[in-house]
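>>> No sequence on hand, only this structure:
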């Protein structure tokens, strides 16, 4: 019994040490947002701001020109919601088709879909840009949002694996009760997909919220900039970078991420484990 408590104590010490190591950069970011911009890197070895200032948050929230940081937060929220809706609709429908419907070449097309996971984004970046430019979609959210309505291979694979754990007897019972294929999808599969859908939503939110490359490629008007682009604007190669304001707004932009994580963290493990139904 004594050895058990000693091992448990050592385990918590090691895990706690790793937690401190991983959280230190976040703590440094938060405390640096209260330092004077010119002193951030002069006192980088100290977490305590001296002097303690709040002006970084005011300067950062003012944004650039006629656009405050609230505009960039709103743009990003709209961007995230549209992509989130697209992923939830398209990925569930495609995953249901692969997991439950029988059609010619199902295995082949599923393998092709999985192979796209190995395709680097840089390979399709230029062809996609050319296509969207010819469609006249540049400087709009269309190139960033509309592809989400055609599915995402990672989430499709995740949902397919989850659906396969749901007993087919439920489908057969629904057919006996008069449900058609879409009825099975809507009444049986979707309610049981909640953990996997929550995981899809959380990862979509994370990946979309901090997406920088896509908005940089397709958005030109400052009024349409996202948070990631706005943070990059605080840095300058010609004048002095406003590190204090950038760190302050970085902290503000992290607040929605922390809120989403702490509210829905239990769904992440539950969805990825694809435990499904038992018994």
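Cool, got the structure. Everything numeric here is computed off the predicted structure, so don't read it as measured data. Numbering: from 1, shown residues only.

>>> from here on, contacts and neighbour counts on C-alpha atoms
Fine.

>>> Which residue ranges of the stretch 151-279 of the chain form helices?
153-163, 168-176, 181-184, 190-192, 194-209, 213-218, 227-233, 243-273 (DSSP state H, counting those that start in this stretch).

>>> In a markdown table, list those along with distance to residue 16 and mean neighbour count.
Output for the helices of the stretch 151-279 of the chain, formatted as a markdown table (distance: least, Cα to Cα, whole Å; neighbours: other Cα atoms under 10 Å):
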| stretch | distance to residue 16 | mean neighbour count |
| --- | --- | --- |
| helix 153-163 | 31 | 22 |
| helix 168-176 | 44 | 13 |
| helix 181-184 | 47 | 15 |
| helix 190-192 | 36 | 14 |
| helix 194-209 | 25 | 20 |
| helix 213-218 | 35 | 15 |
| helix 227-233 | 31 | 20 |
| helix 243-273 | 19 | 17 |
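
>>> what about versus this one:
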């Protein structure tokens, strides 16, 4: 009986390893191709015969006038700003919907949820017209200021988490003379750490990968983000050096991957050490 059970476990492990390899194969090919020459990329081999480490250095310096350091810093500054604003604004609005009482609260929350079903293409022209009137075109303001609205998905996520926190904590704080803002700052914010970490992950990763917004609002190369720079990388070459392009694109995914794993660790710690959740 034990032998049959061990054999079954062995078979399950082999199938899981094979499945993981199939799922991870595109990433392995991507890594291997970043060290290949352009003709060798089309060959059905996973790793190159000769490892071209210079793909990374030459790819980083490939664009005229600017290195990818400029574009990485542009994306980093833009996404750090939008992420911080998203976390603050979404948590404030969510606290209002979850804890405060005001006229037409249910209606406003329903309208908020309805905006989730509104395609971005519908609001593109009015937004562009408004930002052009404000003279914000070719600045980061059209990409940063909308995050001050919180974002419907992030607000809904935090509202649902706050609703699981017992209201008795609010009443105890009121008895001690705490204001609503004090309750938000000293009780709700620490207890919603897992939700805030989730908002941080999504906001940073979505912002880092954003292509359409910067394409619409940014006109000069010195303000380009990483996705726009990668597209310009292709346009600037008559014959695209795919090895260099794959090398730089591999480097471009490292910041969101690092943010995800660091935030995931704190997310797990937050679940284990945060206060009561009903």
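Structure received. The shown structure was predicted, so the numbers you read here are calculated from the model rather than taken from an experiment.

>>> related to what we said a few turns ago, which one, of the helices of the stretch 151-279 of structure 1, ends up nearest to residue 113 of structure 1?
Proximity to residue 113 of structure 1 (Cα to Cα) singles out helix 153-163 among these, at 6.1 Å.

>>> Tell me how far the closest one lies from the chain's centre.
16 Å (Cα atoms, centre = their mean, to the nearest Å).

>>> again, but for stretch 232-247 of structure 2
That offset, for stretch 232-247 of structure 2, works out to 25 Å (Cα atoms, centre = their mean).

>>> Distance across that stretch, terminal residue to terminal residue?
15 Å (Cα to Cα, to the nearest Å).

>>> quick one: contacts of that stretch?
30-31, 33-38, 41, 55-56, 58-60, 62-63, 230 (Cα atoms under 8 Å, 6 or more residues apart in numbering).

>>> Run the chain-centre distance for stretch 85-98 of structure 1.
17 Å.

>>> cool, stretch 165-185 of structure 2 as well?
32 Å.

>>> and residue 40 of structure 2, helix, strand or coil?
helix (DSSP: H, G, I helix; E, B strand; the rest coil).

>>> Can you give me the neighbour number for the nearest residue to it once chain neighbours are set aside?
Ranked by Cα to Cα, 6 or more residues apart in numbering and with sequence neighbours excluded, the top spatial neighbour of residue 40 of structure 2 is residue 48, at 7.4 Å. When counting by other Cα atoms under 10 Å, one arrives at 16 neighbours for residue 48 of structure 2.

>>> Surely residue 48 of structure 2 and residue 35 touch.
Yes - applying Cα atoms under 8 Å, one finds residue 48 of structure 2 in contact with residue 35, separated by 6.7 Å.

>>> Point to the residue nearest the middle of structure 1.
Centroid check for structure 1 by Cα atoms, centre = their mean gives residue 206 as the closest residue, at 1.9 Å.

>>> if I pick it, what's in contact with it?
Contacts of residue 206 of structure 1 (Cα under 8 Å, 6+ apart): residue 257.

>>> Can you tell me how far it is from residue 112 of structure 1?
For residue 206 of structure 1 relative to residue 112 of structure 1 (Cα to Cα), the value is 26 Å.
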